[in-house]
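1. Turn this into a structure:
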Amino acid sequence: MEQFLNKLLEKNRAKCQFGSVADYIPGLDKADRNHLGLCIMKTDGTVQRVGDYDVKFTIQSVSKPLTLMLAILDNGVDHVFSKVGMEPTGDAFNSIKKLETHDTHKPFNPMINAGAIATTALIKGRDAQDKFRRVLEFFRKICENDTLEIDEDIYRGEKETGNKNRAMGYFMKGEGYIDGDVEDALDVYFKQCSILVTAEDLARVALFLARGGVLSNGERVVSEYVAKIAKTLMVTCGMYDGSGEFALMVGVPSKSGVGGGICSVVPGRMGIGIYGPSLDKKGNSIGGYSLLKDLSKELSLSIF
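-> Down below sits the predicted model:
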């Protein structure tokens, strides 16, 4: 199996030259665009790791399904979805357009920046510091990795350049979709995106969802229904405005981030974590996407 995976990985590493690393957040441009790593964790305990699976990178938007689950634990499903919708936008992940032009002005889903900011704003805590402490503890629990920390340089870069996110936050505050302090919500959001992970960490998140919300020690953290919500939104919205094509070509619940990560869930079977910082025009790992297409075809992974 390892030889097979290595062959697929090296085939798809060549695709990385056709993308580029994100550079709109200071620090992300330091990534090596030729990096490509894969970790597969099966529900029977089998683990396979190839390529640059142990390179650390910031989780970015792959954080969004996790904060969604924590917000639901804190507030319940109905309240969360009174503040954020469930529909794909067809727009770029950082677009502000539909916030203003749609009748309700409600963010469309928790997997785009506007919806993720509204979701993060729902996480409970005394202040921004306490809220992020809870976020980090939750991420460490799901990743089963107590060493997770943020990249301080990336966090500062996120905060310094996050004016579009700031505009979305204040717009949603004005429309009643953010109840607390906007700057507190943004600070937690910038920090959650700056948490350092590896492809192996993302595989463990995916395995957690593949098990329906259960850790490797058997502990249930979220209900099957909450895990199902996260997986469903990953299918419909998780790969930005390329989610429909991805569902057709790969066919598994997945969430990407501009740090190069992809977290892919094969329900009941396995979790897949990928790192490949060379991105396509929609912000998805170009080598990782291609690798997942090959894996889906060769291993019959599609849920459809």
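2. Please count neighbours and contacts with C-alpha atoms only from this point.
-> OK.
3. residues contacting the residue nearest to the spatial centre of the chain?
-> The centre of the chain sits closest to residue 62, judged by Cα atoms, centre = their mean, with a distance of 1.2 Å. Residue 62 makes contact with 193, 255-257, 261-263, according to Cα atoms under 8 Å, 6 or more residues apart in numbering.
4. same check, this time on residue 246
-> residue 239.
5. SS state for it?
-> Secondary structure state of residue 246, per DSSP: H, G, I helix; E, B strand; the rest coil, is helix.
6. how much space between it and residue 255?
-> Noted for residue 246: a distance of 11 Å to residue 255, by Cα to Cα, to the nearest Å.
7. got it, and residue 47?
-> Residue 47 is 20 Å from residue 255, by Cα to Cα.
8. quick one, which of those two is more surrounded?
-> residue 255 (30 against 15; other Cα atoms under 10 Å).
9. Residues in contact with stretch 114-134: which ones?
-> 64, 67-68, 70-71, 74-75, 80, 83-85, 94, 96, 107-110, 165, 168-169, 172, 177-180, 182, 184-189, 191-192.
10. Let's see that with 7 Å instead.
-> 64, 67-68, 70-71, 74, 80, 83-84, 107-110, 168-169, 177-178, 180, 184-189 (Cα atoms under 7 Å, 6 or more residues apart in numbering).
11. Would you do the same for the sequence below? I want to compare the two.
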Amino acid sequence: MEKILQQIINSNKKYTLDGQVASYIPELRNANSEDLGICVIDMNNSMYSAGDCDKKFTIQSISKTIVLAMALMDNEWDYVFSKVGMEPSGDPFNSIMKLETNDTKKPCNPMINAGAIVTTSLIKGNTLQEKEDRMLAFFRKLAKNDTLQINESVYKSEKLTGDRNRAMGYLLKNDGYIEANVEETLDLYFKQCSIEVTVKDLARIGLLFSNYGIDIETGKRIISEEICRMVKTFMITCGMYDASGEFALKVGIPAKSGVGGGIMASVPRKIGIGVYGPALDKKGNSIGGLRVLKTLSKKLNLNIF
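-> Down below sits the predicted model:
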């Protein structure tokens, strides 16, 4: 398997030259655009990796899947989806347009920024610190990595330049979709996006969703089967921003990307996958990572359709 993964990395490395690292968050400019790595963990808990698999990067929008699961565990589902929708938006991940133009002004889904800010506001806790502690503990539990930390430089950079997200937050507050304090919600949102991971962490989280919430090592349930199904469905329909339909057709794996260059994928009952390539295409997805997943899906017959 590692030989196959290394061949896939080698054959797709050239595509990293066609993308650009994210620049709207200043700290993300420091990434090496030619990095490309992958980790796969199977149902026997065997781990295989190749390329830049030990590089740390911030999780960014991949965090939306985990926070959605947490919001659904903390609240009644009907309440959660009274605040955020279930439909693909067809717009860029940071679009603000439909908050004004759709009939309800409700965010289309939890995988775009507006929807994710809403789900972040639904995390339970008496104080911002308690919410942050619960969130970080949950990320660590899913990744089976107690060393996960918030990258303070990226967090501060996001907070300093996050005016578009701030505008969304106040629109959502005005229309009743956020009931919590807006600035505290945004602070928590910036922090969740700034959690530092490797592809091995992403593969471990992807495997948990693949196994419908059961820890492969202990056999203990961490997330309900229903929530895992829901999260993977959002990954297929909305997880790759406004390229989700094309990705579903060409790759056919539930996946979620982030502008830090990561992609987490989850093949039901088979494998969890983490990919890293900070050079992005115009829609904000890892340009090399997309190619790697397309090749892997075809080679191992992973397409769920």
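12. Tabulate the contacts of residue 62 of the first structure (CSV), appending secondary structure.
-> Listed next are the contacts of residue 62 of the first structure as CSV, based on three-state DSSP:
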residue, secondary structure
193, helix
255, strand
256, strand
257, coil
261, strand
262, strand
263, strand
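13. could I get those as TSV with distance to residue 119 of the first structure?
-> Output for those, formatted as TSV (distance: Cα to Cα, whole Å):
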residue	distance to residue 119 of the first structure
193	13
255	16
256	18
257	17
261	21
262	20
263	19
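14. If any of the contacts of stretch 114-134 of the first structure are buried, put those into a PyMOL selection.
-> Buried subset of the contacts of stretch 114-134 of the first structure, written as a PyMOL selection, criterion 16 or more other Cα atoms under 10 Å:
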select buried, resi 64+67+68+70+71+80+83+84+107+108+109+110+168+169+177+178+184+185+186+187+188+189
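15. In helices, which of the contacts of stretch 114-134 of the first structure fall?
-> 64, 67-68, 70-71, 74, 80, 83, 168-169, 184-189 (DSSP state H).
16. Greatest separation within those residues: which pair is it?
-> 74 and 168 (22.9 Å; Cα to Cα).
17. got a list of what the spatially closest residue to residue 257 of the second structure that is not a sequence neighbour touches?
-> Closest residue in space to residue 257 of the second structure, ignoring its immediate chain neighbours: residue 263 at 4.2 Å, by Cα to Cα, 6 or more residues apart in numbering. Residues near residue 263 of the second structure by Cα under 7 Å, 6+ apart: 255-257, 274-276.
18. hmm, try it at 6 Å
-> 256-257, 274-275 (Cα atoms under 6 Å, 6 or more residues apart in numbering).
19. same deal with residue 190 of the second structure?
-> So residue 190 of the second structure contacts residue 155 (Cα under 6 Å, 6+ apart).
20. Quick check: it vs residue 150 of the second structure, distance?
-> Counting by Cα to Cα, the gap from residue 190 of the second structure to residue 150 of the second structure is 10 Å.
21. And residue 48 of the first structure, which helix or strand is it part of?
-> Assigned by DSSP states H and E, residue 48 of the first structure falls within strand 47-51.
22. chain center to that strand, what's the gap?
-> 20 Å (Cα atoms, centre = their mean, to the nearest Å).
23. superposed on the second structure, where does it end up, distance-wise?
-> Comparison of strand 47-51 of the first structure with the second structure after fitting gives an average deviation of 0.7 Å (mean Cα distance after the TM-score superposition for the first structure).
24. Would you mark the buried spots in that strand?
-> Using 16+ other Cα under 10 Å as the test for burial, strand 47-51 of the first structure gives 49-51.
25. before we move on, what about stretch 134-147 of the second structure?
-> Buried residues in stretch 134-147 of the second structure (16+ other Cα under 10 Å): 134-140, 142-143.
26. residues near residue 300 of the first structure, how many?
-> 11.
27. same check, this time on residue 294 of the second structure
-> Residue 294 of the second structure has 19 nearby residues by other Cα under 10 Å.
28. on that earlier part again, pick the one among the buried residues of strand 47-51 of the first structure closest to residue 4 of the first structure.
-> Nearest to residue 4 of the first structure among those, with distances taken as Cα to Cα, is residue 50, at 10.1 Å.
29. right, and that closest one touches residue 35 too?
-> No. Using Cα atoms under 6 Å, residue 50 of the first structure makes no contact with residue 35, being 11.4 Å away.
30. So for whatever residue of the second structure lines up with residue 16 of the first structure, what's the nearest residue that isn't a sequence neighbour?
-> Superposed on the second structure with TM-score structural alignment, residue 16 of the first structure falls opposite residue 16. Distances taken as Cα to Cα, 6+ apart put residue 288 closest to residue 16 of the second structure, at 5.1 Å, once the chain neighbours are dropped.
31. show me what contacts that neighbour?
-> 15-16, 277.
32. Scan those and report the most crowded one.
-> residue 277 (32 neighbours).
33. contacting residues for it?
-> 35-36, 261, 286, 288-289.
34. Over to residue 143 of the first structure?
-> Residue 143 of the first structure makes contact with 201, 204-205, according to Cα under 6 Å, 6+ apart.
35. Adding neighbour count, write those out as TSV.
-> Compiled in TSV, those are given as follows (neighbours: other Cα atoms under 10 Å):
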residue	neighbour count
201	27
204	27
205	30
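36. out of those, who's nearest residue 160 of the first structure?
-> Using Cα to Cα, these come closest to residue 160 of the first structure at residue 201, 27.3 Å.
37. Before we go further, the closest one is sitting in a strand, right?
-> No. Under three-state DSSP, residue 201 of the first structure sits outside any strand and is assigned helix.
38. mind checking how far it is from residue 211 of the first structure?
-> When residue 201 of the first structure is compared with residue 211 of the first structure (using Cα to Cα), they lie 16 Å apart.
39. same thing with residue 182 of the first structure?
-> 35 Å.
40. Looking at those two, which has the bigger crowd around it?
-> With neighbours defined as other Cα under 10 Å, residue 182 of the first structure and residue 211 compare such that residue 211 has more, 23 against 20.
41. Thanks a lot, see you next time.
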